[in-house]
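# The following comprises the amino acid sequence and a computationally predicted model.
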Amino acid sequence: MLLLAVDTATPAVTVALHDGASVVAHADQVDARRHGELLLPAVDKVLAEAGVKLDAVTDIVVGVGPGPYTGLRVGLVTAAAFGAAIGAPVHGLCTLDGLAHAAQQAGVEGPFVVATDARRKEVYWARYEDGRTRVGEPAVDRPADIAEQVAGLPAVGAGALLYPEVFPGARGPEHQSAAALASLAAERLAAGGTFLPPTPLYLRRPDAQVPKNYKVVTPQ
């Protein structure tokens, strides 16, 4: 197995390569406005560090979000293009699951909450029993509206760090890690586990919409 993992659902542009036993190379940069510019050079860097070409990759895993529209699409489209080019299967994983796995690797014990910044004074969030077990589906909410549900639970992620009044004692990891995503995916592949389709998990409608009431102009 040679698994390539990419995720652009958060401000982090993150790539990792996993050989089925461990992560052999990874690259991480945080820049919420340059996903499209940074992702391919990061992939090149990781492959070069590992001393392999793209066609050596046997599987691709991509974070499907939840996340903002533009950044999220960069990773998904790139993963789909790579999969088509080399004939490798593309597996989707929830971005919050990757953060939960990274949190467990960093010593966070469950149960806990993962929350990323959803903008608009909201967070994408989910509860976890441990770094591999999510409770329910990811959601997007205002922090104050979920205060009772997350009270007393440790929290990780940039969204939790933004709202200390709801997530007191929030800690890192702050952003997604493709290394953790790759490790989680390698475990699932080895165990014959299931994955999500490599399609975006938005949780809410995009900002840009077709106007409902617009003036129709016809030729005279």
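On my side now, so go ahead. Numbering: from 1, shown residues only.
# hey, let's count contacts and neighbours off CA atoms from now on
Will do.
# so what secondary structure elements neighbour the top helix by length along the chain?
When the chain is parsed with DSSP state H, its longest helix is helix 69-86. Packing partners of helix 69-86 (3 or more CA pairs under 8 Å, 6 or more residues apart in numbering; DSSP states H and E): strand 3-7, helix 35-50, strand 59-63, strand 90-93.
# switch the cut-off to 7 Å
Packing partners of helix 69-86 (3 or more CA pairs under 7 Å, 6 or more residues apart in numbering; DSSP states H and E): helix 35-50, strand 59-63, strand 90-93.
# among the ones you listed, which is the most enclosed?
Mean neighbours per residue, mean count of other CA atoms under 10 Å, is largest over the helices and strands packed on helix 69-86 for strand 59-63, with a mean of 28.
# Included below, for side-by-side comparison, is a second structure:
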Amino acid sequence: MAENLSVLVVDTATRRAIVALVRGGIVVAEAFHEQPTTHAERLVAMTTEVLERSGAGLESIDRLAIGMGPGSFTGVRVGMGFAKGLGFARGIGGVGVMSLEAMAYAARRIVGARRVFSLLDAKKGEVFVASFDGQGRRGLGPEHLARDRVQRWMDTVEPWGKRVVVGEVAEELDLRNVELIRDRSCDLPGAEAMAALAVARAASDDLALLEPLYVRPPDITQPAG
């Protein structure tokens, strides 16, 4: 049954890289790395650690939950490339999971069926934003906004009542009329939520077609003439 699948979670889209084995909705083993510039160098060791601690082999993995962004351009590419490589090499199906959706999913475990606004630091004075209704359906977003435009965007989406907001970056913003949920599970994308969203999908994505969700166009530097 789908709920008993063994899911290997790989996400390096944010400052906190995660590799985790989730079986039957329970995190069996998990490894973190919080130095974004060395996520790539740590992925193999993190995966080995998780498999050894869980007593599992890659042959026992039923599905990959792959962090597809948004997040840092390099981070998203690193994690997706690594996870897709595992999938191709071992014949494991994978599902791309959006960072902001995983955060909203985890928040609903805390606040119930309410609209959630997910915020993620996009650097350069901007924030990635998206809204999700009480059933997890995406409303507006994902998009990137200047920090001083986030309040106006939320006012447009939900003009009345307190808004449930998740994401560690929210504490750095001057937001009004919000209920800020601070919890490790939804400050950034978490393994349990990512695995649950991957399992909820009826079928895996075509890994050959799975692309990063950058939201903001990458910076392009023209070569010197």
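Received it, and whenever you're ready, just let me know what you need. Note that the coordinates shown come from a computational prediction; the quantities given were computed from them, not determined experimentally.
# quick one on the thing from earlier: quick one: which of the helices and strands packed on helix 69-86 of structure 1 is nearest residue 210 of structure 1?
Of all the helices and strands packed on helix 69-86 of structure 1, the one in closest proximity to residue 210 of structure 1, counting by CA to CA, is helix 35-50 (25.3 Å).
# just the angle between that closest one and helix 69-86, please?
Between helix 35-50 of structure 1 and helix 69-86, the angle comes out at 40 degrees (axes from the mean of the first three to the mean of the last three CA atoms, to 10 degrees).
# Where in structure 2 does the longest helix of structure 1 fall?
Using TM-score structural alignment, helix 69-86 of structure 1 corresponds to residues 73-90 of structure 2.
# what does that stretch rub up against?
The contact list for stretch 73-90 of structure 2 (CA atoms under 7 Å, 6 or more residues apart in numbering) reads 10-14, 40, 66-69, 93-94, 207, 212, 214.
# run the last query once more with 6 Å
Applying CA atoms under 6 Å, 6 or more residues apart in numbering, the external contacts of stretch 73-90 of structure 2 come out as 11-13, 69.
# try stretch 174-185 of structure 1
5-6, 14-16, 98-99, 101-102, 157-158.
# and for it, what span of structure 2 is it aligned with?
With TM-score structural alignment applied, stretch 174-185 of structure 1 matches the range 187-198 in structure 2.
# Give me the mean deviation of the longest helix of structure 1 from structure 2.
In the superposition with structure 2, the aligned residues lie an average of 0.7 Å away from helix 69-86 of structure 1, counting by mean CA distance after the TM-score superposition for structure 1.
# Now do that helix: distance to the chain's middle.
Mean C-alpha position of helix 69-86 of structure 1 versus that of the full chain (CA atoms, centre = their mean, to the nearest Å) differs by 13 Å.
# Check stretch 17-35 of structure 2 too.
With CA atoms, centre = their mean as the basis, stretch 17-35 of structure 2 stands 13 Å off its chain's centre.
# ok, which stretches of structure 1 are helices?
Here structure 1 has its helices, by DSSP H, at 35-50, 69-86, 95-105, 147-150, 158-162, 178-191.
# mind checking which of those is nearest residue 132 of structure 1?
Smallest distance to residue 132 of structure 1 across these (CA to CA): 6.2 Å, for helix 95-105.
# Thought residue 2 was touching residue 57 of structure 1, still the case?
Yes: at 5.0 Å, residue 57 of structure 1 counts as touching residue 2 under the criterion of CA atoms under 6 Å.
# Those two: who's more crowded?
Neighbours were counted for residue 57 of structure 1 and for residue 2 using other CA atoms under 10 Å; residue 57 has more, 22 against 19.
# Tell me which residues touch the more buried one, please.
2-3.
# do the same with the one 4 residues further on
With contacts defined as CA under 6 Å, 6+ apart, the neighbours of residue 61 of structure 1 are 5, 90-92.
# and the residue most central in space within structure 1, what is it in contact with?
Most central in structure 1 under CA atoms, centre = their mean is residue 95, positioned 2.7 Å from the mean C-alpha point. Shown in contact with residue 95 of structure 1 (CA under 6 Å, 6+ apart): 63, 65.
# what do you get for residue 5 of structure 1?
Counting by CA under 6 Å, 6+ apart, the residues that residue 5 of structure 1 touches are 15-16, 60-62, 178, 182.
# give me that answer again for 7 Å
Residue 5 of structure 1 neighbours (CA under 7 Å, 6+ apart): 15-17, 60-62, 178, 181-182.
# now do residue 111 of structure 1
Contact analysis of residue 111 of structure 1 by CA under 7 Å, 6+ apart lists 128-130, 153.
# picking up where we left off before, quick check, nearest of the contacts of residue 5 of structure 1 to residue 53 of structure 1?
Using CA to CA, residue 17 comes nearest to residue 53 of structure 1 of the contacts of residue 5 of structure 1, at 11.5 Å.
# what does that closest one align to in structure 2?
In structure 2, residue 17 of structure 1 lands on residue 21 (TM-score structural alignment).
# The nearest residue to that match once chain neighbours are set aside: neighbour count?
The shortest distance from residue 21 of structure 2 to any non-neighbouring residue, by CA to CA, 6 or more residues apart in numbering, is to residue 8 (4.7 Å). Neighbours of residue 8 of structure 2 under the rule other CA under 10 Å: 31.
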